[in-house]
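Asks: Pasting a predicted model and its sequence here:
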Amino acid sequence: MRKILCCISIVCYFVLAKAPIEPSFSLHNHEIQEPPALPQVYGMVLPDTINYFSQSHKKQEFNAFLPEFPMIMQVCAITETPVYYYPNREELLNGCYRGDKGLSFFELQPYQYWQTLKALQEVQLIPQIANHNVIRILINYKYAYSDQITTTIEIGDSNYPATSIVINGQTFHNNYDVVSAFYGLIKGIQEEAYPRDTAMY
């Protein structure tokens, strides 16, 4: 009896069993559905990315008057009638170190010069052929923890027509805004240091 029941159950299993489901990749057996529409954005013009990347974009130029990181500004300037003639920036800087008459020397923190020179952020200088520059103001930017100079700026004496602005060896035409800003900066520092003796330039 037990064997008969086993045989009947086996037969029923094979009769009721279905064929395994096989994946069908036929396009005719499945309904093709379109993806949902993307949300529409009104009042916004999307950029033409193809034309954007095909154009050459000018990189932002480094502004030498305002350093990228906080630095010490070393100022060596002719503020009165000098006793000696200084043919280059090395001689002028040595004269400031010696304390020659007619020269002024300052080392300024960022908070002392930043506000005054902030107006020079948009100044565009015009390149010029290098010539002999009669230096009136010499600016050196350096790190606070070392004597390494990162940027050197020479402001030519505006009393001489051939003078120029030299930044790290590159020569530019004199610019009124630049000259006025540095003259004003030095005058302001002198007024703070020597309030009774402000005669300059």
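Replies: Yep, that arrived.
Asks: make it CA atoms for all contacts and neighbour counts henceforth
Replies: Noted.
Asks: In what element of secondary structure is residue 181 found?
Replies: Using DSSP states H and E, residue 181 sits within helix 176-193.
Asks: try this one next to it:
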Amino acid sequence: ELERRMWRDRMLLRRLKEQNKGKEGVVDNAKQRQSQEQARRKKMSRAQDGILKYMLKMMEVCKAQGFVYGIIPENGKPVSGASDNLRAWWKEKVRFDRNGPAAIAKYQADHSAPGKSEDCCTMASTPHTLQELQDTTLGSLLSALMQHCDPPQRRFPLEKGVAPPWWPNGDEEWWAQLGLPKDQGPPPYKKPHDLKKA
């Protein structure tokens, strides 16, 4: 709890310093890119804290035996975590820091169509992978991700039923890939944990 409070205070101090810098003068492109990078890192840090919080909650409430997770950002060092009982195995045997990026590179090489740029990797299996997850797992993922949407979810209270612009409306390109009929309509705007797969 104390570490979390200290982290929040550091983030608040950093945010206040950034605001003061913004008031002092016009920010040139290099500084703007740097602040965007800092904002991205901050979002990543918050997301990681959220994941860790939910993992620990699952261990306490749901009596999970252990957990591991890993995140490989677009550029930068992989971030991972594990419960105490799996940490040594995760770091020494799995070696996610080294093997994770290598596995992604191999997957992208194996699944990219010839003639396409390396940046464009096929996402055809993603909808089917998500369909295989349990509703509770998907709900937890959505809850964690919704905290980082822009505009923020708090501006669109669930009680009012008015969905934010980033909520799916059924016209998205990926919607057809799910194989859902057009007349089914978008998912209702409610708590992620209350949503069920069709």
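Replies: Good, I have the coordinates. Note that the structure is a prediction, hence the values are computed from the model and not measured.
Asks: Just give the TM-score of the two.
Replies: Here the TM-score for the pair of chains, by TM-score structural alignment, normalised by the length of structure 2, is 0.19; 68 aligned residues with a CA RMSD of 5.8 Å.
Asks: one step back: which elements pack onto the helix holding residue 181 of structure 1?
Replies: helix 110-117 (3 or more CA pairs under 8 Å, 6 or more residues apart in numbering; DSSP states H and E).
Asks: Which elements pack onto the host helix or strand of residue 31 of structure 2?
Replies: Assigned by DSSP H and E, residue 31 of structure 2 belongs to helix 29-61. Where contact means 3+ CA pairs under 8 Å, 6+ apart, helix 29-61 of structure 2 is packed against helix 135-146.
Asks: Next, the angle helix 29-61 makes with the helix it packs on.
Replies: Angle of helix 135-146 of structure 2 versus helix 29-61, following axes from the mean of the first three to the mean of the last three CA atoms, to 10 degrees, is 150 degrees.
Asks: in helix 135-146 of structure 2, what counts as buried?
Replies: 135, 138-141, 143-144, 146 (16 or more other CA atoms under 10 Å).
Asks: Let me have those residues in a markdown table, extended by distance to residue 176 of structure 2.
Replies: Formatted as a markdown table, those follow (distance: CA to CA, whole Å):
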| residue | distance to residue 176 of structure 2 |
| --- | --- |
| 135 | 21 |
| 138 | 20 |
| 139 | 22 |
| 140 | 24 |
| 141 | 22 |
| 143 | 24 |
| 144 | 25 |
| 146 | 22 |
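Asks: Of the residues you listed, just say which sits nearest to residue 105 of structure 2.
Replies: residue 141 (24.1 Å; CA to CA).
Asks: how much space between the closest one and residue 110 of structure 2?
Replies: Residue 141 of structure 2 is 27 Å from residue 110 of structure 2, where distance means CA to CA, to the nearest Å.
Asks: For residue 154 of structure 1, pull up the helix or strand it's in.
Replies: Counting by DSSP H and E, residue 154 of structure 1 is found in strand 149-156.
Asks: typo on my end, residue 70 of structure 2
Replies: Assigned by DSSP H and E, residue 70 of structure 2 falls in strand 68-71.
Asks: Show me what that strand is packed up against.
Replies: strand 79-82.
Asks: Which helix or strand lies directly C-terminal to the helix or strand harbouring residue 7 of structure 1?
Replies: Residue 7 of structure 1 belongs to helix 2-16 when elements are defined using DSSP H and E. Heading C-terminal from helix 2-16 of structure 1, the first helix or strand you meet, by DSSP H and E, is helix 49-54.
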